[in-house]
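In: quick one, what's the 3D model for this:
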Amino acid sequence: MSLQPISPHERIKTLDIIRGFALLGILVANMAFFASPIIYIHMAAVDWWEKAWDKWVLWVIQFCAEAKFFTMFSLLFGLGFILFMERTEAKGYSVVPLFSRRLVILLSIGMIHAFFIWAGDILLLYAVLGFALLPFRHMSSKQVLTWAIGLWAVPLILITLLFAPGLGDEFADPLWEETAYRYIERSIDVYSSGSFLDITAQRFFDYLFLGINSFLIIPLVLAMFLIGAYVGKRHIHHKLDQHQGLIQRTWWYSLLIGVPSALLQVYSSEQMLTTGLMVYQWLSVVSVFIAGPALCFFYITSLILLSQHRSWQLRLAFLAPVGRMALSNYLLQSIVCTTLFYSYGFGLYNQVDPVLWVVIVAVLYPLQVWFSHVWLSRFRYGPVEWLWRSLTYRSWQPLKQPSNK
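Out: Presented below is the predicted three-dimensional model:
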């Protein structure tokens, strides 16, 4: 019996709804990175947008979206690994070579995305860190959860140790600030008027800068991978009705922890800009590592609880096709937004204020919903999903939907 990818009728609709919702959150969170040199604005700790409504939009994005959705996709990635492993082993195949090939293909897609489309890519990191899931495949769910908690604690401990000696000091450094402004100016110049070759070089620089300055994200991503693996090993996604108590407790705890920590995230970031004190920078980073996973759990459990009511399941069903082709839609977001903002497209980089980012999201995401429904009415998989599956299984998968005749 040949091993084939999961067919559309075998999919778990609630997971597709969660993926579709995550794509909306990812688009909202990424708009600042598409439209402005936000990574270097953060580096300079400068109040870049002064209008009150722009500030409100930034605060809402920070509260609702920042670090809440790459964590959600990380959890789903870990769950997907368990689903892939169980299905592969049930067919009598070895998981390691097949999953490794799947990751190598994802790595290739991520490299194309990161260096030729947009530097904020997460796929390359997922592909590399995905190999770390393999040693956990035979561990118990309790062991996996213990590792997840330990990995989540690592950045919190390191951040505290790093900042502890100077919490009462100001973090202003003239040389650091001068460098940050130089990076801001170069980004604006290259992305708004540079050639494709210039932009590619800038993308490479941005990706390396993000990687070096976001190394603490690695244990968080791994922790969320393992939370997803824990869910998969306990088959919670298959037996939602049997885990109502756990889901409801998670909803309450994540709400009670997530909302205050997200408020602290917004408050400390704003205080960091106005006071320049190191303590607020520390609080800002710590709150991100708490609020991100907490509100991620809150969103997921909210969608699960709502989906158990038929009326809400019908209301949320529009998200499922978007989630079924999440990889294609993720890449499409980058293609559309870089075309809007980069010089080889409309050249709007650093010219669009945060209020208009919301307008772009309000137009682009419904178009993705419509596109996903139309595409999946004719085809089994999204275009990139089809290619990924075909290369993984080394055979071209049927793409068109079977005829009803």
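
In: drop to CA atoms for contacts and neighbour counts, all remaining ones
Out: Will do.

In: ok, now which ones touch residue 79?
Out: For residue 79, the contacting residues are 225, 227-232, by CA atoms under 8 Å, 6 or more residues apart in numbering.

In: quick one: buried ones out of those?
Out: With burial judged by 16 or more other CA atoms under 10 Å, the buried subset of these is 225, 227-232.

In: longest helix anywhere in the chain?
Out: helix 244-275 (DSSP state H).

In: and the angle for whichever helix or strand comes after that one with helix 244-275?
Out: Using DSSP states H and E, the helix or strand that follows helix 244-275 towards the C-terminus is helix 278-307. Helix 278-307 and helix 244-275 are oriented at 150 degrees to each other (axes from the mean of the first three to the mean of the last three CA atoms, to 10 degrees).

In: counting by contacts, list what helix 278-307 packs against.
Out: helix 13-35, helix 70-90, helix 141-163, helix 244-275, helix 310-316 (3 or more CA pairs under 8 Å, 6 or more residues apart in numbering; DSSP states H and E).

In: one more to put side by side:
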Amino acid sequence: MVTPDSPPQRIFALDALRGIAVIGIVGMNVHAFALPGPAYYNPLAYGATGAVDYRVWLASFVFVEDKFRTLFAMLFGVGCLILLEKGGEQPWRAHYARMLVLFVIGLVHATFLASNDVLRAYALAGLALPLLAGLSARALVAVAAGLLMVHVALGLTAFGSAMVDFYLNRAGTDALLFAERNFGHDPAAIAALLEQGREGFGARIMRRSAAIPAQLTTLVASLPLNLAAITLGMGLWKAGMLKGQWRTFRLQRIAGLAALVALPALLALAGWLVAEGFPAALAGPVALVLSAPFDTLLGVAYAALAMAFMGSENALTRSLAAVGRLSLTNYLMTSVILAAIFAPWGLGLFGCVTRWQALALGLVPIAAMVLWSPPWVARLGQGPFERLWREGARILS
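Out: Next comes the predicted model:
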């Protein structure tokens, strides 16, 4: 993810990787806009009417879900570290000004468009980065691994009761009811979410504004996982991988080893859900907790492959690099386009499409990014929201 200022010498493959990350995020965000919340994690909850929808879920779970979020967070960490390493007067103050402006942008984004906004979580996690910036590459990777384990431990503590109740055939417990409302097919919950998804623009802003304090709990709970990815990106930058300093063979080997661990594990978790019939008590913890280490590994594999093969300029990599240079603007404009398709003040297709149809409609913002980013970069360089972020942080610092 880009930061308010650009490094003195841009790394072409890194820009292309940013482009891949922001494009890949659309593959899951489209389901958040198109379907009720539980369907994001569980194809049985809503929107799966045929075999193709379950194949879309499987492909998304194994190759997309949280992998590109990991990349986005890693690159956010790289951008922050670059600016901290540039120094200047009071670099900590400038960094915290950037995080404050980013949090405000994310808050507006979450209130008006996308309740699943990640910018707020990145801004909060970013408060710790000046304390970590002086660590070595190896120490940063170790911190990232530790934070990832904290996330898994906390997640199992939160969801463990539902999993135990499910396997002990207990019915109607609070843990199972909570899981069913959030990750299953509770008819009342789905009906309420469908009605909520069709509310007017003003009503939505009022509801989300009132929920801002409650959202902080969710943001805090996401900090270990997001900070793990951000710190990992910083470590891989210091190690030279994301600077483009590693040889192609080494990058391929890292990608192969990471994928060799991650893919069988993710397929096994998917098989577990299918074998058990997608119970809500398992769908939540599998998607949010148990898959997290393997999502991170596959994100590293994607990063290594991009650094290995995206360094030379051609039509594809130039387009991806342009998308990446406008990653903040493209991330936000994706929400504008998806809202125009699915929100009631747009085409109103929320809850009216299947899983595969939603994924197909996700090609619209991807095409828009690919088409508009190269001419914008060629003529103006920075995107409008990158400029807003930079200028807002400059004023505050």
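
In: overlay them and tell me the TM-score.
Out: The TM-score (TM-score structural alignment, normalised by the length of the second structure) is 0.86; 383 aligned residues with a CA RMSD of 3.0 Å.

In: of all the helices and strands packed on helix 278-307 of the first structure, which one is nearest residue 115 of the first structure?
Out: helix 13-35 (14.2 Å; CA to CA).

In: how far apart are the closest one and its match in the second structure?
Out: On superposition with the second structure, the mean distance recorded for helix 13-35 of the first structure (mean CA distance after the TM-score superposition for the first structure) is 0.8 Å.

In: in the second structure, what range does that helix match?
Out: Taking TM-score structural alignment as the measure, the second structure aligns residues 12-34 with helix 13-35 of the first structure.

In: residues touching the residue nearest to the spatial centre of the first structure, list them.
Out: Geometric centre of the first structure, nearest residue: residue 70, 2.2 Å, by CA atoms, centre = their mean. Going by CA under 8 Å, 6+ apart, residue 70 of the first structure touches residue 26.

In: only the buried residues of the match of helix 13-35 of the first structure, if you could.
Out: Within stretch 12-34 of the second structure, the residues scored as buried using 16+ other CA under 10 Å are 12-34.

In: residue 145 of the second structure maps to what in the first structure?
Out: Following TM-score structural alignment, the counterpart assigned to residue 145 of the second structure within the first structure is residue 149.

In: thought that match was touching residue 221?
Out: No: using CA atoms under 8 Å as the test, residue 149 of the first structure is too far from residue 221 to be in contact (11.7 Å).

In: which residue, neighbours along the chain excluded, lies closest to residue 263 of the first structure?
Out: Nearest residue to residue 263 of the first structure, sequence neighbours excluded (CA to CA, 6 or more residues apart in numbering): residue 63, at 6.5 Å.

In: now which residue in the second structure aligns to that neighbour?
Out: Under the alignment (TM-score structural alignment), residue 63 of the first structure pairs with residue 62 in the second structure.

In: same question for residue 254 of the first structure.
Out: Aligned by TM-score structural alignment, residue 254 of the first structure pairs with residue 258 of the second structure.

In: count the neighbours of its match for me.
Out: Burial of residue 258 of the second structure is recorded as 20 neighbouring residues (other CA atoms under 10 Å).

In: that one contacts residue 304, doesn't it?
Out: No: in this structure residue 258 of the second structure lies outside contact range of residue 304 using CA under 8 Å: 9.7 Å.

In: ok, residue 7 of the second structure to residue 86 of the second structure distance?
Out: 9 Å (CA to CA, to the nearest Å).

In: ok so, going back, from the contacts of residue 79 of the first structure, which land in helices?
Out: Per DSSP H, the subset of the contacts of residue 79 of the first structure in helices is 225, 227-232.

In: nothing else from me, thank you.
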